[in-house]
Every structure is written in structure tokens, then in C-alpha cells.
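S.K.: sequence-free structure coming up:
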């Protein structure tokens, strides 16, 4: 929900292009996963991760001149979208030195929030899981469970360590769009349910038309890039939510105008930006998640998410999204809802979403665009995204504080966490917590009840 796209997180010279430069070799960090058929019966896959193209240095193909600086396009190189795509190249990434992305052990990925480097600093990052050097690892999640370990003990209020799936193209749009010469190998083709308009290249062309920016490094163009999204994990050490978001389109799709859902057009968008979220704090259990709570965020734990179909098959209709945790060898069921008008369930279903939206006075755009059945169709072909970010739009208040800010916190659904509403102001959190980080590890996919063990 309310995800600020990458442009607000970059330092001035890191932008997206579509040709391939040769100044820095691209070497994807290794991050193997396991696929399981039964408890203890798992097979290792030698997967790796790739940095999103929006974070990369982009320069003219004939030299080192930036194609984008601050919040402005290079008018000579980029008079229009197609010409810009032909003139501009993206380079390989120095993952550790420039972006603070490291692999502390096999199957583990650490994302540092702020990294000082030769060009100034980098803020946040987003990577995708690769099956090979030039293809994203595609996931079919129906009738499966997805499990990983996380350490958010160094991730304070106002930040978001996010693990989610987006309905991106396997090759990053390389085959669909002739202007894209870089493809998945260089992290192209991003989309999500917010239909972000600050992605600089969409469908193989620069998002130059109508581009406007501030004095920093953010901006937005005429077009956005939309697709369904399943937020497995959006969290810091004080708050968490998991949220399906559906769309009326079934692949990465460029939007413009009302279809992008900006401002008052939010519920005219191609996608459901709100989603149907399960946030334990928002749903009435304020002692379930956090430091020294039931799920103790001062130490690592395992997150298990199950995608249950109506007939128990891989081709059935998505019925519910179940969640539980494992910590210190103990299985911890997800918290139950404690909100008047909502059944005391601990998972996401169409019934839960309808009741929650009514109780909170929210627009059930999730149901309007097809609800769980639509989400299930999108879950057949998803790309895994891992990131850490701060929120230039609403300071992460939708996750860990009161939102909307001017609403009465005692009103059902307004209070989402214990955090100070100002804790997530980008300038404040970047200055106060530059060394913040999140560690993801031990990713597993498998049959229901196959990916975890407990004492």
C-alpha cells in the first residue's frame, strides 16, 4: 500500500535506461532457495538476485554524460521517450560498495538502508530473484506455501522491509518491447499495484512526457506501470501487514490518466491500491507483534504464508491466504481479529475483506476487481521482490502509525501501529537511522506444510 516507487530513493545519477553499458560488469549476488515436497524433502535451486534498473547509473551510450540528473532529463539525449531509450545505457552494479547489498551467508541477503559511496549516498534498494542470468524466477503460488526467515531487529519505525510478488514479465519486457535491450539481467520491467509513475522507462521507452520533479531526485511522468501484487511481508520491528492487491489487467501494463489512479482517481485505477490488508495491530491485537511481543522482533523468526485453494489443487480457485510464524522452535498462529463486525478469523478471505472494509468504512475495490479469485489467477505467474525503503508519500504511516493522519485514532482501522507519525519522514529517518538494515534468508517454496519444522 502507498508504496513510493524507486525514484524517491535514489541519489541523483542513478536512473533507468534501456541499452546496456560496459563500464561496470554485472555480477548477480547468489541467493539460493529450496523447493520442498514434504518436511525435510527439499531441493536446492541456485538462484541469484538482480538490482532494479531504476537504481542504476544511466548515461549516453557514447560516453559518461548522465541521461537524468537530479529530477530532470537530459533534453539533448531525451527529447522523447523512444529517442531516449535508444540514446541511454544502464550499467552493471557494484552491489556492496554502491548499494549496501550483501550476502552474509548462503541463502541470506542483507539490504542496508543508507550506503555512503563515491557518488554520495544510496537510499534503499529493490532486487528480484533470478532463475538464470537473464530470466526472473517465476512462481506459481496456488496450493503452495512460501516461507522465509527475517531479521528486522535493526529496522525501526518509518522503514519498510518488504517481500512481495509482482506480476512482471519473465524477461523484464525484453521480448514484448523493442526499445528494451537490457531485460531482466539488468532489472527492467517493474510494475506493482500502485501503478507507479516515477519509473523512468516503461514499455521500453522513457517516461519523459509530462515529467515533473522537485529539487531532489524524485519525479513522475505521464505514464505508470501496473500489475497485480501480493505483499507477503511489509514490516519493520514495530508493525507488519500482508496484503493481496488485484488488478483488472493480467500482465505488466502501462497506464495513463485515470487508469493510473492518482489522487481522486484512486478507485478508477487499473489496480486496487489499498488491497485487503491483515495488520494485527489494526485488527485489534496490539500485543502480537513487536519487541518482546508474541512474535518478538528483537530476534529472527520464520514467516509461513499458505495459498489455499477451494479444492486443494494447483488449479483451484484461491480461497484463503493463511499466515503463521515459527520462532524458537515454536509455531505461532496468526493473531485473530478483534474488531466489531468482523469474524474472529486469522487469515484473509473474501468474507474477511468484505467485513473489514465495512467495519473500517473503506472502499472494497479489492472485491470490485475480483477479490480472491482474481488474486489467484495472478499468483500463477509472479516474480519475487525483496526491498527496503522509506516513504516519501505518507511517511509509512499507513503501516505503523495513525492513518489518515487527521482521523480520530480511536476510530476503527485508523491506528495501525505504535510509531510516531513523524518517525517516517524521509529526512528524519535517513538522518537518524542510516545504518538500519533487514536480513532475509532461507527462502522456501513447497506443498502445504512442507517448508518448515518446529520442535
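M.R.: That came in fine, so what should we check first? Only a predicted model underlies this, so the values are computations on that prediction, with no experimental measurement involved. Numbers count the residues shown, from 1 in each chain.
S.K.: going forward, measure contacts and count neighbours with C-alpha atoms only.
M.R.: OK.
S.K.: biggest helix in the chain, by residue count?
M.R.: In the chain, with assignment by DSSP state H, the single longest helix is helix 350-360.
S.K.: List the buried residues of whichever helix or strand comes after it.
M.R.: Using DSSP states H and E, the helix or strand that directly follows helix 350-360 along the chain is helix 365-368. Within helix 365-368, the residues scored as buried using 16 or more other CA atoms under 10 Å are 365-367.
S.K.: before we move on, the earlier item: please compute how far the longest helix of the chain lies from its chain's middle.
M.R.: Its chain's average C-alpha position is 24 Å from that of helix 350-360, according to CA atoms, centre = their mean, to the nearest Å.
S.K.: Same check on stretch 126-136?
M.R.: Stretch 126-136 has its C-alpha centroid displaced from the chain centroid by 15 Å (CA atoms, centre = their mean).
S.K.: Contacts for that stretch, please.
M.R.: 28, 31, 46-52, 137-138, 169-172, 183-185, 187, 383-388 (CA atoms under 8 Å, 6 or more residues apart in numbering).
S.K.: Likewise for stretch 279-289?
M.R.: Here stretch 279-289 has contacts from 238-242, 293-297, 335-339, 412-417, using CA under 8 Å, 6+ apart.
S.K.: Now, those residues that are in strands?
M.R.: The strands, defined by DSSP state E, take in 240-242, 295-296 from those.
S.K.: And the residues you listed, which of them are buried?
M.R.: 240-242, 295-296.
S.K.: And the furthest pair within those residues?
M.R.: 242 and 296 (17.5 Å; CA to CA).
S.K.: So which bits of stretch 43-62 are buried?
M.R.: In stretch 43-62, counting by 16+ other CA under 10 Å, buried: 47-61.
S.K.: Can you pick out the ones from these that are in helices?
M.R.: Applying DSSP H to the buried residues of stretch 43-62, no entry is found in helices.
S.K.: So which of those residues are in strands?
M.R.: Within the buried residues of stretch 43-62, residues falling in strands by DSSP E are 48-51, 58-60.
S.K.: got another, please set it beside the one above:
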């Protein structure tokens, strides 16, 4: 996954995350059921729910209505420094449907891209699956299978309906950092392999020092700190292209970076692999596999199966392969085969595949430098939080997913073309108007023993 720094939150003024808890709006998590599966069958987890990421929530002074952060700026009287800010600012509950365009129905979650509301509009969102009212569900992926249904038919070039895992703390970091009173209930503790610096509170402190407004996004900026952690991208997709990608890190859990260690001068100078080892069928030479009317038809609902294979066939083994299958119209579809000269014709992510891909595409070998599949497997064994989001990309217009990227490279060079979208597509200023009605729906989440979550 490329930078998510441009995830656009509410377009009205009260946009920030915080650590204290406000009392103006009750936080009621929308229910979202899912299933745990074994060879004996699947059991519905009916009490599960989702919570909205803290970066989208309204934050104001405790006992009042003054914003702690407005547009791209912190209120210096409330937030003269990071530690004082968490004591002065309260994080409110969310009106999921009315303000953010987020709705659930049984085992189905729909995220709208643009949601008009009484304060203007909300653009994009990010949510987490909850185990209880105050803790995220933790998934241990080794020797397991994760399956879900998805509808990306309404996602054009430039949008991304993403489902992935991040190695976040189950409580959102509240035990490690007591200043964080909001915890997982209010969506705190986010991190990923891009070491994002737009996270406004990290490790119980405001990220206000050195904060600079984004040149493109009127409601975002970057501070001196970033939030790094292992990330397993199960699904990054629109109706044109898709990729699944492990991103290992040398650190365990959330690691707060600062300065150059956040990749400010060199994006590869962090504890994580920002590029990952991606399997994008189009980029790997099968240009007729995924898309509307193709073998995996994105005009219809798709079942996506991801298997985490270990060398011992047990949860204590070393991750050696990440397999992908699709099911549509009752038919199991094997993943596409690599069709690039010099690359073996495999259909899954293995160490050999990643070594060959990096060599042939002449990509940086940060994946190997950060431990490759073995390191990703250690994170998967410790446990990760399920994240679902819809977003547009102020940094690279999503061209790394669905177009030719980098745009300065020759499109005929192996690895450059990732989809059929034009290189001038995906600009947030365009898609937030032309695709305002877009949405993604995730449903029927199943997790368990390999071979038990799909038919």
C-alpha cells in the first residue's frame, strides 16, 4: 500500500482525534456479525461491531464546544504541547450513518465515499472490527484462512475500498499510555507500514509539534511523529484493479517514529517496508483477469479467499506462502498466473516470487530487508486488527494501484502498468465530485481453518 496520508476526513471544521472522552454524543457501535469456522462448521459472532477511527471524530475542549483543531491548524491555547492537548481535548461519539455514511445490516458493512451532512460533507472513512465495547478483535492469521464478500462495482479509477490488517494494540494503546482515555472504543491507536504522520494523537500525545498543513487536502496535515507497524493488505481494490500485499516491519506493534525515521527525506528510511510485495494480476501480466465482465467480474459481488500457509502446516510454523482464491456465481476461480518474462508462472506470494518480482521490476528490496514473509508471519502470529476503509489519494492519485506508475516511467517497462486507468485520473478534486455517490460493501466475513470458509 502506498501512503494513506491523504485519507480525507470531515470537510467541516471539527476534524481531529483525541484521547479524552466527550459527553455530547453517545458512542454506539454499529453491529457487524461475522463467523468463526472449523471443520465442524461456522459459528456466528453476533455481538461484534465496528468503531470509527479517531481521526474522523469531532474533538473539542472538555466541557465546551471549541475545536482543538480547525482546518489544518491546532488551537495553540488548548494544545500548546502534545501532553497538555490530551488533557484539554475530548473525543466525541459518532453519528455513523448521518455524518459519515457508514451503515451495517447483519453481516454487511457499507462505506459511502462522500456523505453530505448538516455541517457540509464527509469524505472517506476507516473503521475497525470490535471484540467488545472497548477492544478490537485480534486475528491470528497463521495456518488460517480469511474470507469475505465485497462489492466494488461503484468504485471507479482513483478510489480504494480496502480491507487489511494492522498490528495495533487491542485496547488502542490505553494500557500503555494512560493519557489515552478514549482507547479502542473511540478508534485510537492506528498505525500502518507507511508510518503515517497525519495521525493527530500517537502514544497518548498530540502530534502537534511541527504540524504542517497538507498542500492539497484542506483538512489534513503532518506532524513530526508517525505511527509505524506491520500491515497485511488483504484487499486494495476498485472496479479496475486489485492487489494483495504483505508489508513487514522490523518493529513489534506500534512504533512511533520522528523526523527522518518517518521517511521524511527517504520513504525507505523507516522500520517498515512501504512498498510491500504486491500481487496485482494486471501488473503481473494477466490483463483480462479482473475487471467488469472479466474472469473475476467486478460488476458483481465477489468472494475473496486468502490463505496463510506455514512450513509446518501449523499456527506455530513460519509463513511461507499467501494464497488467493476467488468465488463467484458458485464457481471457485484460481488466482491468475504470472505472465511476465523472467518471472516464474506462480499464482501466490512466496519468498521466491518476491525475490524475482523485485529483481525483474527493479524495485527496492525493502521487503527482504525488513524480514520478508517470515517477519510478516511473526506479526500475523502475534495478532492483528481488521481495518476497512474507503479513500482517495492526495499523494499519488491511486495510480500505483490502477494506472501506470511512476508516471515518468515507460509504460512498456515490466511492472509499470498496474491497470487501465489514465495517468491523469484519480485526482481527489475530480473524484470527490464525479464519484461522490461511490461506495464499497464488505459482507459475510469468515475466518478459520483452511478450507472451511468457502465452498
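M.R.: The structure has been received and is ready for your questions. What you see is a predicted model; the values in this text were computed from it and never measured.
S.K.: Which elements pack onto the longest helix of the first structure?
M.R.: Helices and strands touching helix 350-360 of the first structure, by 3 or more CA pairs under 8 Å, 6 or more residues apart in numbering; DSSP states H and E, are helix 365-368.
S.K.: counting contacts, what elements does the helix it packs on pack onto?
M.R.: Looks like helix 365-368 of the first structure contacts helix 350-360 (3+ CA pairs under 8 Å, 6+ apart).
S.K.: Mean deviation, the helix it packs on versus the second structure?
M.R.: Average distance, helix 350-360 of the first structure versus aligned residues of the second structure after superposition (mean CA distance after the TM-score superposition for the first structure): 0.4 Å.
S.K.: List the contacts of that helix.
M.R.: Counting by CA under 8 Å, 6+ apart, 276, 319-320, 339-343, 345, 363-364, 366-367, 371-372, 412-414 sit against helix 350-360 of the first structure.
S.K.: List the buried residues of that helix.
M.R.: Residues of helix 350-360 of the first structure classed as buried: 350-357, 359-360 (neighbour count, 16+ other CA under 10 Å).
S.K.: now swap in stretch 11-25 of the second structure and tell me
M.R.: 11-22.
S.K.: From start to finish, how long is that stretch in a straight line?
M.R.: End-to-end distance of stretch 11-25 of the second structure (CA to CA, to the nearest Å): 19 Å.
S.K.: next one: stretch 294-307 of the first structure
M.R.: 24 Å.
S.K.: Can you list the buried residues in it?
M.R.: Those would be 295-307, for stretch 294-307 of the first structure by 16+ other CA under 10 Å.
S.K.: Can you tell me which of the residues you listed comes closest to residue 447 of the first structure?
M.R.: Taking CA to CA as the measure, residue 447 of the first structure lies nearest residue 306 of these, at 9.0 Å.
S.K.: Let me know the secondary structure of the closest residue to the closest one other than its chain neighbours.
M.R.: Counting by CA to CA, 6 or more residues apart in numbering, residue 306 of the first structure lies nearest to residue 145, which is 4.2 Å off, once chain neighbours are set aside. Look at residue 145 of the first structure: counting by DSSP: H, G, I helix; E, B strand; the rest coil, its state is strand.
S.K.: And for the one 3 residues further on?
M.R.: The three-state label given to residue 148 of the first structure by three-state DSSP is strand.
S.K.: Apart from its chain neighbours, what residue comes closest to it?
M.R.: Nearest to residue 148 of the first structure is residue 443, by CA to CA, 6+ apart, at 4.3 Å.
S.K.: in which helix or strand would I find the counterpart of that neighbour in the second structure?
M.R.: Residue 443 of the first structure maps onto residue 445 of the second structure when the alignment is built from TM-score structural alignment. Element membership of residue 445 of the second structure [criterion: DSSP H and E] is strand 439-449.
S.K.: Helices of the first structure, start to end?
M.R.: For the first structure, applying DSSP H gives helices covering 81-87, 95-99, 350-360, 365-368, 371-378, 397-400, 426-432.
S.K.: Adding distance to residue 120 of the first structure, write the ones you listed out as CSV.
M.R.: Formatted as CSV, these follow (distance: least, CA to CA, whole Å):
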stretch, distance to residue 120 of the first structure
helix 81-87, 25
helix 95-99, 9
helix 350-360, 43
helix 365-368, 41
helix 371-378, 39
helix 397-400, 28
helix 426-432, 14
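S.K.: right, so of those, which gets closest to residue 214 of the first structure?
M.R.: Closest of the helices of the first structure to residue 214 of the first structure is helix 426-432, at 14.5 Å (criterion: CA to CA).
S.K.: Where in the second structure does the closest one fall?
M.R.: The aligned range for helix 426-432 of the first structure is 428-434, by TM-score structural alignment.
S.K.: and the ones in strands among the buried residues of stretch 43-62 of the first structure, which two are the farthest apart?
M.R.: Based on CA to CA, the longest span within these runs between 48 and 60 and measures 28.3 Å.
S.K.: Need the counterpart of residue 413 of the first structure in the second structure.
M.R.: Aligned by TM-score structural alignment, residue 413 of the first structure pairs with residue 415 of the second structure.
S.K.: Against residue 338 of the second structure, how distant is its match?
M.R.: Separation of residue 415 of the second structure from residue 338 of the second structure (CA to CA) stands at 12 Å.
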